[in-house]
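Asks: I would like the atomic coordinates for the input below:
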Amino acid sequence: MLEIKNLHVYYGGIHALHGISLRVPDGKIVTLLGANGAGKSSTLRTIAGLVKANEGSITFDGQNLLGLKSFEVLRRGIALVPEGRRVFVNLTVRENLILGAYTRNDKTEIRRSTEEIFAVFPRLEERINQPAGTLSGGEQQMLALGRALMSQPKLLMIDEPSLGLAPVLSQGVLKKLKEINQNKGQTILLIEQNARAAMSIADYAYILETGKIVLEGEAEVLSKDDQVRKSYLGVH
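Replies: Take a look at the predicted model:
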């Protein structure tokens, strides 16, 4: 389980996170919601070791993560799919997936993991020898997710998976995330611009405003709250 307590993060003179606290239980999907600049990406990047925390604590399975480098966080079992996918465009689908397993040495198991990724995302197997830069946006998002899963993470963190995708493609990606959670027991921490879609697959939700958590609760309950529906789900 991931647990954050009283986390403060500054970018220069900007106070990005104001003492947030949250939990991601094993086997659950937790979503962070809020407007641009609310602190969602800063939270994920701090967990991943890409941004330094100024105060507070982050523990995962009882072990402290603060001060670890990003590759050390990955070795602890936390993988980040960054906003914008960031696949290696000049490498093939196969090469991108293999790079996702760079912390592993078990070649037989790596091959098995690749087959599991293809079972979840059959389109990737069809494109296995294509450069990632020739894939569509939806296919690149599948590849970014597959690459992260190749590290066999205990916790998969995903930043805006549907960004730039057509609605039908974004729905397909989120549906796949729910399937991975249900079939594999994969724990997921999700940032998603489509709050309604995120709430539909999440177990629990936190709502951030200007670096503070202003509301939290079971996603199904929050999605029926009138204020949440008006402010975040576009329902009037």
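Asks: From here on, just use CA atoms for contacts and neighbour counts.
Replies: Noted.
Asks: Please enumerate the helices of the chain.
Replies: With DSSP state H as the criterion, the chain has helices at 40-47, 70-75, 93-100, 107-120, 122-126, 137-149, 167-184, 195-201, 219-222, 226-231.
Asks: distance of residue 11 from residue 73?
Replies: 21 Å (C-alpha to C-alpha, to the nearest Å).
Asks: Specify which residue of those two has the higher count of neighbours.
Replies: residue 73 (21 against 13; other C-alpha atoms under 10 Å).
Asks: So that one versus residue 221, what's the distance?
Replies: According to C-alpha to C-alpha, residue 73 stands 32 Å off from residue 221.
Asks: Residue 23 now?
Replies: 18 Å.
Asks: which one of these two has more residues nearby?
Replies: When residue 23 and residue 221 are compared for neighbours, residue 23 comes out ahead with 17 against 13, by other C-alpha under 10 Å.
Asks: who touches the nearest residue to the more buried one once chain neighbours are set aside in this structure?
Replies: Excluding the flanking residues, the one nearest residue 23 by C-alpha to C-alpha, 6 or more residues apart in numbering is residue 3, at 4.5 Å. Contacts here follow C-alpha atoms under 8 Å, 6 or more residues apart in numbering; on that basis residue 3 touches 21-24, 58-60.
Asks: run the last query once more with 7 Å
Replies: Taking C-alpha atoms under 7 Å, 6 or more residues apart in numbering as the criterion, residue 3 is in contact with 22-24, 58-60.
Asks: before we move on, the earlier item: export the helices of the chain as JSON lines, with columns for distance to residue 159.
Replies: Converted to JSON lines, the helices of the chain look like this (distance: least, C-alpha to C-alpha, whole Å):
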{"stretch": "helix 40-47", "distance to residue 159": "7"}
{"stretch": "helix 70-75", "distance to residue 159": "16"}
{"stretch": "helix 93-100", "distance to residue 159": "17"}
{"stretch": "helix 107-120", "distance to residue 159": "20"}
{"stretch": "helix 122-126", "distance to residue 159": "21"}
{"stretch": "helix 137-149", "distance to residue 159": "11"}
{"stretch": "helix 167-184", "distance to residue 159": "12"}
{"stretch": "helix 195-201", "distance to residue 159": "12"}
{"stretch": "helix 219-222", "distance to residue 159": "18"}
{"stretch": "helix 226-231", "distance to residue 159": "21"}
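Asks: hmm, back to that, which of the contacts of residue 3 sits closest to residue 201?
Replies: Closest approach to residue 201 among the contacts of residue 3 (C-alpha to C-alpha): residue 24, at 14.7 Å.
Asks: compare with the first, here's sequence two:
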Amino acid sequence: MLKRFSTQVLIGCLLLCAVPFAAAADAAAAANAPAGGDAPVWLVLGDSISAAYGIPQSRGWVALLQQRLRDRGYNARVVNASVSGETTAGGLARLPALLARHRPKVVLIELGGNDGLRALPIARLRDNLTQLVGLSRQAGARAAVFEMLLPSNYGPDYVAQFTASFGLVAKAQRATLVPFLLAPIAADPSAFQDDGIHPTAAVQDRLLDTVWPALEPLAR
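Replies: Okay, the predicted model is just below:
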């Protein structure tokens, strides 16, 4: 099914409506953080897939994660610091301030797709991911690295090295590896908005179901 995942969908999900200013990310984090309390914070550092592009943020998979954690009896407060078009370098620039502000117990790193689409050297991608995990751990947080995929037209060698990077970094850094969010809907055109690019609100629960088995242990 993933082999049918189109270049248009991947590029659109990750690149559309990039926000160039870190202040926008801070505003997004503040807007999405549930009010008050001493609950452990889960910080989501992602791109447009996690930023709920084109749908109400309250219906995105990150908001559904907050609800599921509560429904399952886990004490957690999810802060969504995702920005459409974000790269690992952008996330790395923003992360120290986010760590200082929110003091998370868990950091979910859903970044890297835009780096691949820009053909960022693999060594730099892995270094950025390693630093993202390292900074999170230094701040006392458990880190999770989300897998990313690229269209085959980027060349078999680059695609293979890119795809392997997330697992290699997660293993080396003893971080949780989370499966690709769009895996369950990649071959279903009806799962995407009218732009043919971004997942609809109706399938966000399927995205959460894909990653939940990897995320739930972080709450225990």
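Asks: Superposed, what's their TM-score?
Replies: Remark: TM-score between the superposed chains equals 0.36 [TM-score structural alignment, normalised by the length of structure 2]; 130 aligned residues with a C-alpha RMSD of 5.3 Å.
Asks: re the thing from before, which one of the contacts of residue 3 of structure 1 has the most neighbours?
Replies: For these, counting by other C-alpha under 10 Å, the largest number of neighbours falls to residue 58: 23 neighbours.
Asks: Would you confirm that that one contacts residue 4?
Replies: Yes - with contact defined as C-alpha atoms under 7 Å, residue 58 of structure 1 and residue 4 form a contacting pair (4.6 Å).
Asks: For residue 33 of structure 1, see how far away the nearest residue to residue 15 of structure 1 once chain neighbours are set aside is.
Replies: Spatial nearest neighbour of residue 15 of structure 1, chain neighbours left out: residue 9 (6.2 Å); criterion: C-alpha to C-alpha, 6+ apart. Distance of residue 9 of structure 1 to residue 33 of structure 1, computed by C-alpha to C-alpha: 18 Å.
Asks: So for these two, which sits in the more crowded spot?
Replies: Ranked by neighbour count (other C-alpha under 10 Å), residue 9 of structure 1 and residue 33 place residue 33 first, with 27 against 23.
Asks: Pull the contacting residues for that one.
Replies: Shown in contact with residue 33 of structure 1 (C-alpha under 7 Å, 6+ apart): 191-192, 195, 206-208.
Asks: Could you single out the nearest of the residues you listed to residue 97 of structure 1?
Replies: Distances from residue 97 of structure 1 to the contacts of residue 33 of structure 1, taken by C-alpha to C-alpha, are shortest for residue 191, at 22.6 Å.
Asks: What count of nearby residues applies to residue 100 of structure 1?
Replies: 20.
Asks: Equivalent analysis for the one 10 residues further on, please.
Replies: Here the number of neighbours of residue 110 of structure 1 (other C-alpha under 10 Å) works out to 20.
Asks: Can you give me the distance of it to residue 98 of structure 1?
Replies: Computed as C-alpha to C-alpha, the residue 110 of structure 1 to residue 98 of structure 1 distance reads 8 Å.
Asks: do the same with residue 30 of structure 1
Replies: For residue 30 of structure 1, the distance to residue 98 of structure 1 - C-alpha to C-alpha - is 28 Å.
Asks: next one: residue 123 of structure 1
Replies: 17 Å.
Asks: who's more crowded, those two?
Replies: Using other C-alpha under 10 Å as the criterion, residue 123 of structure 1 and residue 98 rank with residue 98 on top: 18 against 13.
Asks: Give me the distance between the more buried one and residue 167 of structure 1.
Replies: Computed as C-alpha to C-alpha, the residue 98 of structure 1 to residue 167 of structure 1 distance reads 30 Å.
Asks: do the same with residue 44 of structure 1
Replies: 24 Å.
Asks: which of the two has more neighbours?
Replies: residue 44 (22 against 12).
Asks: Setting the sequence-adjacent residues aside, check what's closest to that one.
Replies: residue 157 (7.0 Å).
Asks: wait, residue 138 of structure 1 sits on residue 169?
Replies: Yes - if you go by C-alpha under 7 Å, residue 138 of structure 1 and residue 169 touch, sitting 6.2 Å apart.
Asks: The two: who's more crowded?
Replies: Applying other C-alpha under 10 Å to residue 138 of structure 1 and residue 169 shows that residue 138 carries more neighbours, namely 21 against 16.
Asks: since we're on residue 172 of structure 2, how many residues are nearby?
Replies: For residue 172 of structure 2, the tally of surrounding residues (other C-alpha under 10 Å) stands at 10.
Asks: for residue 205 of structure 2, same thing?
Replies: 17.
Asks: Am I right that it sits in a strand?
Replies: No - counting by DSSP: H, G, I helix; E, B strand; the rest coil, residue 205 of structure 2 is not part of a strand but helix.
Asks: Ignoring the adjacent residues along the chain, who's closest to it?
Replies: Closest to residue 205 of structure 2 by C-alpha to C-alpha, 6+ apart is residue 61, at 6.3 Å.
Asks: Which residues are in contact with that neighbour?
Replies: Contacts for residue 61 of structure 2 (C-alpha under 7 Å, 6+ apart) come out as 50, 204-205, 207-208.
Asks: measure it to residue 108 of structure 2 for me?
Replies: The value you get for residue 61 of structure 2 to residue 108 of structure 2, if C-alpha to C-alpha is used, is 13 Å.
Asks: do the same with residue 124 of structure 2
Replies: 20 Å.
Asks: Between these two, tell me which one has more neighbours.
Replies: Shown here are residue 124 of structure 2 and residue 108; by other C-alpha under 10 Å, residue 108 has more neighbours (24 against 13).
Asks: any idea how far that one is from residue 62 of structure 2?
Replies: To residue 62 of structure 2, residue 108 of structure 2 is 10 Å away according to C-alpha to C-alpha.
Asks: Residue 177 of structure 2 too?
Replies: Taking C-alpha to C-alpha, one finds residue 177 of structure 2 at 17 Å from residue 62 of structure 2.
Asks: This completes my enquiry, with thanks.
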